[in-house]
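*Asks:* structure of the sequence below:
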Amino acid sequence: MPRYALKIEYDGRPFCGWQRQSALPSVQAAVEEALRRLEPDVGTIAAAGRTDAGVHATGQVATVDLSRDWTPFRLSEALNYHLKPAPVAILAAARVPEDFHARFSAIERRYMFRLIVRRAPLTFEAGQIWQVRQALDLESMREGARHLLGRHDFTTFRSSICQADSPVRTLDRLEVTAHPRADGTEYRFDVRARSFLHNQVRSFVGTLERVGAGAWRPEDVKAALEARDRAACGPVSPPSGLYLTHVGYPQDPFAD
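*Replies:* Predicted coordinates:
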C-alpha cells in the first residue's frame, strides 16, 4: 500500500488535542474522517507529536497508508475540501518509503511559544498567544534559559503524568527574542530537541516568565533543574501560545 506523509497546520482551540478520544473532537479524528471520505477502509494515522488540548501546529507531520496511488497535490486538495469547516489544513503531501514513520523517523522537533505583554484584553488573538500584563526582562530570561541547554534530567520540567521511560533529554536550543508591536511586546521562545517530555516546553516558558517578571533569579532555574523535583518547577504556561512548527527528518519528505 502506498504510504504518504502529510504536513498539517491547525488551530488547537476547538480540539482536545491531537490524539483521538471518544466523544471529544480531536485533530486526528478530523483528518481520519476526511481520509475516510476518500478511502472508507483507511487505517489509523501516526503523528510526529501528540499535541495537547489548545496547542497549535504549523508543521505537524503524519503518515498514512492508502490503497490508491494518489498524486500528492490531488490528495492534499481532496483532504482540504473534506476537512472544511474544521480549522485544519494539509499544507503538503508526499509519497514516502514504506519504512518512513512520522514519529519514529523524526530526528528533530521544533516548537515556538508566543507570549505578549499588553494591558488590554486580546480580541483577535485570544487563544493563540499567552497574554501577561507585567513587563518582562529579556536578558534575565535569556540567562535563565541558558541553564537548560544540553543533556539533563528534566524531571522538574515534565508533567507528573508523563509516560516517557526516561526524563533525560538533550535540549539543543532555547532562544528568547523580543518583537515590539503597536499594542505591546511579543516574546517568542524557539525550542528545539530530538524529542520532548510531556509539558516540557510549557514548563520552561512558565518558569522563564517568572524570571522575566523578577519573581525568580536566573540562577533559580539552574537550582530547579538540579532539584529533579516537579515541585521545584515554576507555573506551567497555558497551551494557547504553543505551536509545533517543524519536524525534521534525515531527508525532508516535502522537499521539491
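*Asks:* C-alpha only now, for contacts and for neighbours.
*Replies:* Will do.
*Asks:* residue ranges for the helices of the stretch 51-200 of the chain, please.
*Replies:* All helices of the stretch 51-200 of the chain, identified by DSSP state H, counting those that start in this stretch, fall at 72-83, 138-146, 200-213.
*Asks:* what helices or strands is the last one leaning on?
*Replies:* Right, helix 200-213. helix 138-146, helix 218-227 (3 or more CA pairs under 8 Å, 6 or more residues apart in numbering; DSSP states H and E).
*Asks:* check these for me and report the most buried one.
*Replies:* Among these, the stretch with the highest mean neighbour count (mean count of other CA atoms under 10 Å) is helix 138-146, at a mean of 20.
*Asks:* so what touches that one?
*Replies:* With contacts defined as CA atoms under 8 Å, 6 or more residues apart in numbering, helix 138-146 is touched by 174-178, 208-209, 211-212, 217-222.
*Asks:* and with 7 Å instead?
*Replies:* Helix 138-146 has contacts (CA atoms under 7 Å, 6 or more residues apart in numbering) with 174, 176, 208, 211-212, 218-219, 221.
*Asks:* quick one on the thing from earlier: tell me which of the helices and strands packed on helix 200-213 sits nearest to residue 244.
*Replies:* The closest of the helices and strands packed on helix 200-213 to residue 244 is helix 138-146. By CA to CA, the value is 19.3 Å.
*Asks:* tell me what angle that closest one forms with helix 200-213.
*Replies:* 140 degrees (axes from the mean of the first three to the mean of the last three CA atoms, to 10 degrees).
*Asks:* just to revisit the earlier point, just put the contacts of helix 138-146 in a markdown table and tack on distance to residue 130.
*Replies:* Output for these, formatted as a markdown table (distance: CA to CA, whole Å):
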| residue | distance to residue 130 |
| --- | --- |
| 174 | 18 |
| 176 | 15 |
| 208 | 13 |
| 211 | 16 |
| 212 | 14 |
| 218 | 21 |
| 219 | 24 |
| 221 | 21 |
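*Asks:* name the nearest of these relative to residue 152.
*Replies:* Of the contacts of helix 138-146, the one sitting nearest to residue 152 (CA to CA) turns out to be residue 221, at 12.9 Å.
*Asks:* let's see this one next to it:
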Amino acid sequence: MVFWEGYVSDEVMGTFAPIVLYWIYAGFYQLLPPLDNYRLHSRREEDEKNVVSLSAVVKGVLLQQLVQATVALLLLTSKANPSGTTVQPSILVQAFQIIIAMFVMDTWQYFVHRYMHQNKFLYRHIHSQHHRLVVPYAIGALYNHPLEGLLLDTFGGAISYLVSGMTSRTAIMFFCFAIVKTVDDHCGLWLPGNIFHMFFQNNTAYHDIHHQLQGLKYNYSQPFFSIWDKILGTHMPYNLVKRADGGFTAKALKKD
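*Replies:* Okay, here's the model as predicted:
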C-alpha cells in the first residue's frame, strides 16, 4: 500500500506528481543562496547571455506541463484496469521495466533532439527557444517551444511507458525520477556530493556543453545516458576548470 491509495488513483498521481515535483525540486535550486563557488557560469554571464525573462520561462513551462498533463491523463486512464485494481509485478520486474523505459526515452529524445538541430527550419522556429537559455537554470529545464515539448518530452514519455509495459504505479516512480534528473541537468551548479554526477556521465556539465556555442552540435543525449552520443560520434568530453571568481567552467575538449 502507498500513502495516496484511497485518496487519488495511480493514474491521477502519475499525471500530477511529476509536475508538483518539478516545481518543488526546481524551486529548491532557485531558492538556494548564490553559491558562486559551484556555478558553471557567473551570475553576470547568466544576466548577459540569456535572452528570455524568468517570467516568460515560467509561463512556457506551465504551458508545456498543461499539454503533458492532458496527454498523460488520457494515456494512463485508457490503460487502467476497469476493476480499479492493479497487481504490481515484482520489484525486479519493475526495475527491468524502468531500465527499458530509460533506454527508450533516451533513444527517442536523442534522435528527435539531434534532428531539431540539423534541420535549419526546426532549429530556427522551434528548438532555438530552448537555447535562449545559454546559461541554463533549474526552472528552465522544460522551457521549450510547445511543439517541441509535445514531440520530445510528451511523446517520448508516452512511448517509453507503452514499450516498457509498466503499470501506472511504476510510471509514477519512473516519471518522477526522469523529471528530477532533467531539472538537475539544467541547474547550472556543480555541487559536491551530487549523486547524479557520481552515477551519470550525462550530467549538469555534460549538458551545459551542449548549450554553449562550441558544443551546439554535440551532447544531444538526454536525460539519462550518453550512449547514443558515443556510438554516433556526437560526444564532446569536457574538463572542469576553476574560474577566478571561485566557480567552475565546463570547458569542451577538442574532438579527434
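*Asks:* TM-score for this pair?
*Replies:* Overlay of the two chains. TM-score (TM-score structural alignment, normalised by the length of structure 1): 0.26; 110 aligned residues with a CA RMSD of 5.9 Å.
*Asks:* that older thread, okay, the helices and strands packed on helix 200-213 of structure 1 in JSON lines with distance to residue 8 of structure 1 next?
*Replies:* Shown next, in JSON lines, are those (distance: least, CA to CA, whole Å):
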{"stretch": "helix 138-146", "distance to residue 8 of structure 1": "29"}
{"stretch": "helix 218-227", "distance to residue 8 of structure 1": "33"}
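*Asks:* of all these, which one is nearest residue 80 of structure 1?
*Replies:* It's helix 138-146; of those, that one is closest to residue 80 of structure 1 (CA to CA) at 38.7 Å.
*Asks:* whichever helix or strand residue 239 of structure 2 is part of: what's the following helix or strand?
*Replies:* Per DSSP states H and E, residue 239 of structure 2 falls inside strand 238-242. Going down the chain from strand 238-242 of structure 2, the next helix or strand is strand 248-252, by DSSP H and E.
*Asks:* by how many degrees do the strand or helix carrying residue 29 of structure 1 and helix 72-83 diverge?
*Replies:* Under the criterion of DSSP H and E, residue 29 of structure 1 resides in helix 27-38. Using the same axes, to 10 degrees, the direction of helix 27-38 of structure 1 lies 110 degrees away from that of helix 72-83.
*Asks:* quick one: list the elements packing against helix 27-38 of structure 1.
*Replies:* helix 72-83 (3 or more CA pairs under 7 Å, 6 or more residues apart in numbering; DSSP states H and E).
*Asks:* and residue 5 of structure 1, what does it touch?
*Replies:* 61-64, 93-96.
*Asks:* measure residue 75 of structure 1 to residue 4 of structure 1 for me?
*Replies:* 9 Å (CA to CA, to the nearest Å).
*Asks:* intersection of neighbour lists for the two?
*Replies:* residue 93.
*Asks:* okay, the two: which has more neighbours?
*Replies:* Neighbour count, other CA atoms under 10 Å: between residue 75 of structure 1 and residue 4, residue 4 has more, with 25 against 20.
*Asks:* picking up where we left off before, out of the helices and strands packed on helix 200-213 of structure 1, which is closest to residue 189 of structure 1?
*Replies:* helix 138-146 (9.7 Å).
*Asks:* and the angle for that closest one with helix 218-227?
*Replies:* Going by the same axes, to 10 degrees, helix 138-146 of structure 1 makes 20 degrees with helix 218-227.
*Asks:* follow-up on the earlier one: and which of the contacts of residue 5 of structure 1 is nearest to residue 110 of structure 1?
*Replies:* Nearest member of those to residue 110 of structure 1, counting by CA to CA, is residue 61, at 12.0 Å.
*Asks:* that closest one contacts residue 46, doesn't it?
*Replies:* No - under the criterion of CA atoms under 7 Å, residue 61 of structure 1 makes no contact with residue 46, lying 8.4 Å away.
*Asks:* between those two, which one's more packed in?
*Replies:* Neighbours were counted for residue 61 of structure 1 and for residue 46 using other CA under 10 Å; residue 61 has more, 28 against 19.
*Asks:* could the helices of the stretch 51-200 of structure 1 go into JSON lines alongside distance to residue 153 of structure 1?
*Replies:* As requested, the helices of the stretch 51-200 of structure 1 are exported to JSON lines (distance: least, CA to CA, whole Å):
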{"stretch": "helix 72-83", "distance to residue 153 of structure 1": "40"}
{"stretch": "helix 138-146", "distance to residue 153 of structure 1": "15"}
{"stretch": "helix 200-213", "distance to residue 153 of structure 1": "12"}
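*Asks:* most neighbours per residue, which of the ones you listed?
*Replies:* Using mean count of other CA under 10 Å, the stretch among these with the greatest mean number of neighbours is helix 200-213 (a mean of 23).
*Asks:* got the contact list for residue 170 of structure 1?
*Replies:* Per CA under 7 Å, 6+ apart, neighbours of residue 170 of structure 1: 150-152, 193.
*Asks:* quick one: which of the residues you listed is nearest to residue 113 of structure 1?
*Replies:* The closest of the contacts of residue 170 of structure 1 to residue 113 of structure 1 turns out to be residue 193 (CA to CA; 14.4 Å).
*Asks:* returning to that earlier point: which of the contacts of residue 170 of structure 1 are buried, as a PyMOL select command?
*Replies:* Selecting only the buried entries of these in PyMOL, with 16 or more other CA atoms under 10 Å as the criterion:
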select buried, resi 152+193
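*Asks:* go through the contacts of residue 170 of structure 1 and flag which are in strands.
*Replies:* Using DSSP state E, the members of the contacts of residue 170 of structure 1 that fall in strands are 150-152, 193.
*Asks:* among the residues you listed, which two are most distant?
*Replies:* 152 and 193 (12.1 Å).
*Asks:* show me what counts as buried in stretch 55-62 of structure 2.
*Replies:* When burial is assessed from 16+ other CA under 10 Å, stretch 55-62 of structure 2 yields the following buried residues: 57, 60-61.
*Asks:* of those, which is the nearest to residue 250 of structure 2?
*Replies:* Nearest to residue 250 of structure 2 among those: residue 57, at 23.9 Å, using CA to CA.
*Asks:* longest helix in structure 2, please.
*Replies:* Identified as the longest helix of structure 2 according to DSSP state H is helix 91-118.
*Asks:* and that helix, what does it pack against?
*Replies:* Looks like helix 91-118 of structure 2 contacts helix 120-125, helix 155-164 (3+ CA pairs under 7 Å, 6+ apart).
*Asks:* would you list every one of the strands in the stretch 1-150 of structure 1?
*Replies:* With DSSP state E, counting those that start in this stretch as the criterion, the stretch 1-150 of structure 1 has strands at 3-10, 46-47, 56-65, 88-96, 108-117, 130-132, 150-153.
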